[in-house]
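Peer 1: This is the structure alone, sequence omitted:
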């Protein structure tokens, strides 16, 4: 299939982004405003990035029993991920094969997938099991219907899906990251809360906000800002599939540091937090005792759907005070999120200004530079 032609305006915008990414980091600037405001630019992202990359849709521990499911979208494609009867993770199209209604919404548990429109119903492996009155149609063959499978893999306890049959396995793309964070044992962390939100900003503005800690002292001056020591933060160069930075600190809550029973982490790692941005939309704060995350999905240039969740390292799950600590953390995270929401929505208003133009990045915004280079490389790759 031929690629749709780009307009002169969006081609110029991509070239401006790519030219900016050719600068050395010492001379790097933020992305051009049109990268956040152009619907055509978003269409390119959906075609060249979202249709081909592995996308996180949640935590595997959230699907505990056969029939547990969660729903998501890859661009315009609704998908469902579930545990089948053998407790294997399966992903498939979440669209009925009859008149194309969406089948399941949200999260839940089912023994069969039943279409809410005409009651066609499917087994947990996607095979059509029932279609009311269709036996009266001579040309109908139930056995010829099965929901299309979607590639689904698990990495470090996270569920990833892709529509690209040729995408290299997740583990292969994130081998370096697995090595960097292996001692944390993130696979065994248990999700204890999950929410969904929609904010009025561009998805990349929120992603970039997560990636850098330069904004902490000001934007979060009422919460975590006073505890942020910018001079001690490390922002190494990123990799093709992710970027990261470290914060070593004495946590205000016991769950921010390693539990006494944690024998995986030693030395300064027992109080080091990793901030991970796994391209394009999976953002994780990983501490020795807990984690929290955002999974982003654009809903047009000015709205982003957010999957927000978090939980505890296994040593804290059975700790008598874990629930109290987690409740205190959740209260803090809610306050931090409210601050971030105000910040990223203000940036989205600002990038529309006629006089807006990219400014120089600080040394603490190395992840933003790497993210822009990722986008510049991917646009036009397929």
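Peer 2: Yep, it's here. Computed from a predicted model, the values in this text were never measured in an experiment.
Peer 1: C-alpha from now on. contacts and neighbour counts both.
Peer 2: Fine.
Peer 1: Give the buried residues for stretch 23-33.
Peer 2: Neighbour-count burial for stretch 23-33 flags 25, 28, 29, 30, 31, 32, 33 (criterion: 16 or more other Cα atoms under 10 Å).
Peer 1: do you know how far the third one is from residue 19?
Peer 2: According to Cα to Cα, to the nearest Å, residue 29 stands 11 Å off from residue 19.
Peer 1: Show me how far stretch 137-150 is from its chain's centre.
Peer 2: 33 Å (Cα atoms, centre = their mean, to the nearest Å).
Peer 1: Which residues does stretch 201-218 contact?
Peer 2: Stretch 201-218 is contacted from outside by 36-37, 224-226, 228, 230, 243-244, 275-277, 281, 283, 296-298, 300-304, 340, 344-345, 347-348, 362, 364-368, 371, using Cα atoms under 8 Å, 6 or more residues apart in numbering.
Peer 1: okay, how far is it across that stretch, tip to tip?
Peer 2: 20 Å.
Peer 1: swap in stretch 167-182?
Peer 2: When the termini of stretch 167-182 are compared using Cα to Cα, they are 23 Å apart.
Peer 1: Then stretch 51-63?
Peer 2: Stretch 51-63 has an end-to-end distance of 25 Å (criterion: Cα to Cα).
Peer 1: what does stretch 232-241 give?
Peer 2: This stretch, stretch 232-241, spans 25 Å end to end (Cα to Cα).
Peer 1: which parts of it are buried?
Peer 2: Buried residues in stretch 232-241, defined by neighbour count with 16+ other Cα under 10 Å: 233, 235, 238, 239, 241.
Peer 1: before we move on, what SS does residue 324 have?
Peer 2: Following DSSP: H, G, I helix; E, B strand; the rest coil, residue 324 is assigned to helix.
Peer 1: Any idea how many residues pack against it?
Peer 2: Neighbours of residue 324 under the rule other Cα atoms under 10 Å: 10.
Peer 1: In contact with it, which residues?
Peer 2: By Cα under 8 Å, 6+ apart, residue 324 lies in contact with nothing.
Peer 1: try 10 Å this time
Peer 2: Residue 324 sits next to residue 330 when contact means Cα atoms under 10 Å, 6 or more residues apart in numbering.
Peer 1: if I look at it, how far off is residue 229?
Peer 2: In this view, residue 324 and residue 229 are 27 Å apart by Cα to Cα.
Peer 1: what does residue 358 give?
Peer 2: To residue 229, residue 358 is 26 Å away according to Cα to Cα.
Peer 1: What number of residues are in the vicinity of the closest residue in space to residue 158 that isn't next to it in sequence?
Peer 2: Among residues not flanking residue 158 along the chain, residue 59 sits closest, at 4.7 Å (Cα to Cα, 6 or more residues apart in numbering). Residues contacting residue 59 under the criterion other Cα under 10 Å number 23.
Peer 1: Next: residue 51.
Peer 2: Neighbourhood size, residue 51 [other Cα under 10 Å]: 18.
Peer 1: Can you give me the distance of the residue nearest to it when sequence neighbours are not counted to residue 28?
Peer 2: Counting by Cα to Cα, 6+ apart, residue 51 lies nearest to residue 163, which is 6.0 Å off, once chain neighbours are set aside. According to Cα to Cα, residue 163 and residue 28 sit 33 Å apart.
Peer 1: Against that first model, consider the following:
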């Protein structure tokens, strides 16, 4: 297991809550989705094998029945957490469709700044060009496929370290080395392949599939009717960004998500050292929306509470409590392994209180470490022949909702 801290950033976000969205160049009429690119570039035998593996995975999907009410339902079978074919289907039907959270606006606050990431086998780079426009691209050189950007930072261009092909932050190929004599080559056709990028609150979102370049309401697409509820309950840009932490866990990505969607069921047992902090759990309830479930006090949408624990399908956790907010982005690394990216935010008036910040981060990491241990224990149990499926406690309706949404996506 690995843990790394990134340098703190004390820059305050602008106090804006409106949605801002940027699309790839709409004049490119024949832009293709990621999925269509993958299919068109694959050889027929490989495509046939892909279909076979997906058919096998769909047979596993059918072992869960979303129509059975939670009081009688069985949880998904252990094969959902161990099968490589099943994870492949999840990438295709869940992660490569719709909006996916990938980072924070603070990472590309300034012109010429960028950060990179990976989801499944897709490498991407998000950047803000010299004009301040937010852009995103597949992070793959069009010459011989090397990555062109690494980590995060600032620069006026992306230069491939392999053969020196250079791209502007608008994605255009601006330099192709040693191409004299090359025939039927149009520089304009070999820019970085764009991805659809948007901003909601302090979060940057990518869409790996959609081709339409219209003026969709990203908040409604990503969050459904919970969009306004979250923005009016403290999930917004009013907080200052503090830092990032990453941790690799030996468990399926869904195990970590389920730990958040059990309605607080695990808290008194897993977080014993902080049991006194959970007296309020009995007063909390779970409300389910289209793609979001929220654990919080009753009537939070009326009271304007800043004590909410939303889970945003499929893999994004928000914890909003008092002056703090932290987010957990859960990234699959394999059937039995995931990485969780933690970003921390704090009320601006407290960000310079070093003792308060240090104590808050320490307490939070203790909670996370408790969860890491239990999630890895769950994964080991899922791989045991003694376990097939389990049952839901009624308090776990957010988890049941999560599984039902997965079923719907995976059966498309």
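Peer 2: All right, it came through fine. In this text, all values refer to a predicted model and were calculated from it rather than measured experimentally.
Peer 1: Once they're superposed, tell me the TM-score.
Peer 2: After superposition, the two chains reach a TM-score (TM-score structural alignment, normalised by the length of structure 1) of 0.86; 357 aligned residues with a Cα RMSD of 2.4 Å.
Peer 1: Go ahead and confirm residue 348 of structure 2 touches residue 325.
Peer 2: No - using Cα atoms under 10 Å, residue 348 of structure 2 is not in contact with residue 325; the gap is 11.8 Å.
Peer 1: Please pull up the equivalent of residue 136 of structure 2 in structure 1.
Peer 2: Alignment note (TM-score structural alignment): residue 136 of structure 2 maps to residue 91 of structure 1.
Peer 1: May I ask you to confirm that that match belongs to a helix?
Peer 2: No - counting by three-state DSSP, one finds residue 91 of structure 1 to be strand, located in no helix.
Peer 1: from memory it sits against residue 73, does it?
Peer 2: No - in this structure, residue 91 of structure 1 is not within contact of residue 73 by Cα under 10 Å, at 11.4 Å.
Peer 1: Look at these two and report which has more neighbours.
Peer 2: Between residue 91 of structure 1 and residue 73, residue 91 has the larger neighbour count (other Cα under 10 Å), namely 28 against 15.
Peer 1: Nearest residue to that one in space, please, no chain neighbours.
Peer 2: Residue nearest to residue 91 of structure 1 in three dimensions, not counting chain neighbours: residue 81, with 4.2 Å by Cα to Cα, 6+ apart.
Peer 1: Could you say which helix or strand holds the alignment partner in structure 2 of the one you found?
Peer 2: Correspondence of residue 81 of structure 1 to structure 2, assessed by TM-score structural alignment: residue 126. Under the criterion of DSSP states H and E, residue 126 of structure 2 resides in strand 122-128.
Peer 1: same deal with residue 362 of structure 2?
Peer 2: Judged by DSSP H and E, residue 362 of structure 2 forms part of helix 354-382.
Peer 1: any idea how far that helix is from the chain center?
Peer 2: For helix 354-382 of structure 2, the distance to the chain centre is 19 Å (Cα atoms, centre = their mean).
Peer 1: Give the aligned range of the next helix or strand after that helix in structure 1.
Peer 2: Using DSSP H and E, the helix or strand that follows helix 354-382 of structure 2 towards the C-terminus is helix 397-410. Using TM-score structural alignment, helix 397-410 of structure 2 lines up with residues 366-379 of structure 1.
Peer 1: returning to that earlier point: residues in contact with the match of residue 136 of structure 2?
Peer 2: 69-71, 79-84, 124-126, 147-153, 159-162.
Peer 1: Tell me how far it lies from residue 343 of structure 1.
Peer 2: Using Cα to Cα, residue 91 of structure 1 is found at 35 Å from residue 343 of structure 1.
Peer 1: how many neighbours does residue 250 of structure 2 have?
Peer 2: Residue 250 of structure 2 has 22 neighbours, counted by other Cα under 10 Å.
Peer 1: Counterpart of it over in structure 1?
Peer 2: Aligned partner of residue 250 of structure 2 by TM-score structural alignment: residue 200.
Peer 1: Hmm, its match is touching residue 340, no?
Peer 2: No - contact criterion Cα under 10 Å: residue 200 of structure 1 and residue 340 do not qualify, at 11.7 Å.
Peer 1: which residues do the two both contact?
Peer 2: residue 346.
Peer 1: Enumerate every residue touching the alignment partner in structure 1 of residue 208 of structure 2.
Peer 2: Residue pairing (TM-score structural alignment): residue 208 of structure 2 is matched to residue 163 of structure 1. Neighbour list for residue 163 of structure 1: 50-55, 74-75, 77, 149-152 [criterion: Cα under 10 Å, 6+ apart].
Peer 1: got CSV for those, with secondary structure and distance to residue 176 of structure 1 too?
Peer 2: What follows is the contacts of residue 163 of structure 1, written out as CSV (DSSP: H, G, I helix; E, B strand; the rest coil; distance: Cα to Cα, whole Å):
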residue, secondary structure, distance to residue 176 of structure 1
50, helix, 22
51, coil, 24
52, coil, 21
53, coil, 17
54, coil, 16
55, strand, 18
74, strand, 26
75, coil, 28
77, strand, 30
149, strand, 29
150, strand, 26
151, strand, 22
152, strand, 21
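Peer 1: residue in structure 1 matching residue 261 of structure 2?
Peer 2: By TM-score structural alignment, residue 261 of structure 2 lines up with residue 211.
Peer 1: go on, residue 153 of structure 2?
Peer 2: Aligning on TM-score structural alignment places residue 153 of structure 2 opposite residue 108 in structure 1.
Peer 1: Remind me which helix or strand the counterpart of residue 295 of structure 1 in structure 2 belongs to.
Peer 2: When structure 2 is aligned by TM-score structural alignment, residue 295 of structure 1 is paired with residue 329. Residue 329 of structure 2 belongs to strand 324-334 when assigned by DSSP H and E.
Peer 1: What of residue 343 of structure 2?
Peer 2: Using DSSP H and E, residue 343 of structure 2 sits within strand 337-346.
Peer 1: Packing partners of that strand?
Peer 2: If contacts are counted by 3 or more Cα pairs under 10 Å, 6 or more residues apart in numbering; DSSP states H and E, strand 337-346 of structure 2 sits against strand 99-104, strand 240-249, helix 253-260, strand 316-321, strand 324-334, helix 354-382.
Peer 1: Go through the ones you listed and name the closest to residue 148 of structure 2.
Peer 2: strand 99-104 (18.6 Å; Cα to Cα).
Peer 1: Pull up the aligned stretch in structure 1 for the closest one.
Peer 2: Counting by TM-score structural alignment, strand 99-104 of structure 2 falls onto residues 54-59 of structure 1.
Peer 1: Distance check, residue 247 of structure 1 against residue 234 of structure 1.
Peer 2: Separation of residue 247 of structure 1 from residue 234 of structure 1 (Cα to Cα): 7 Å.
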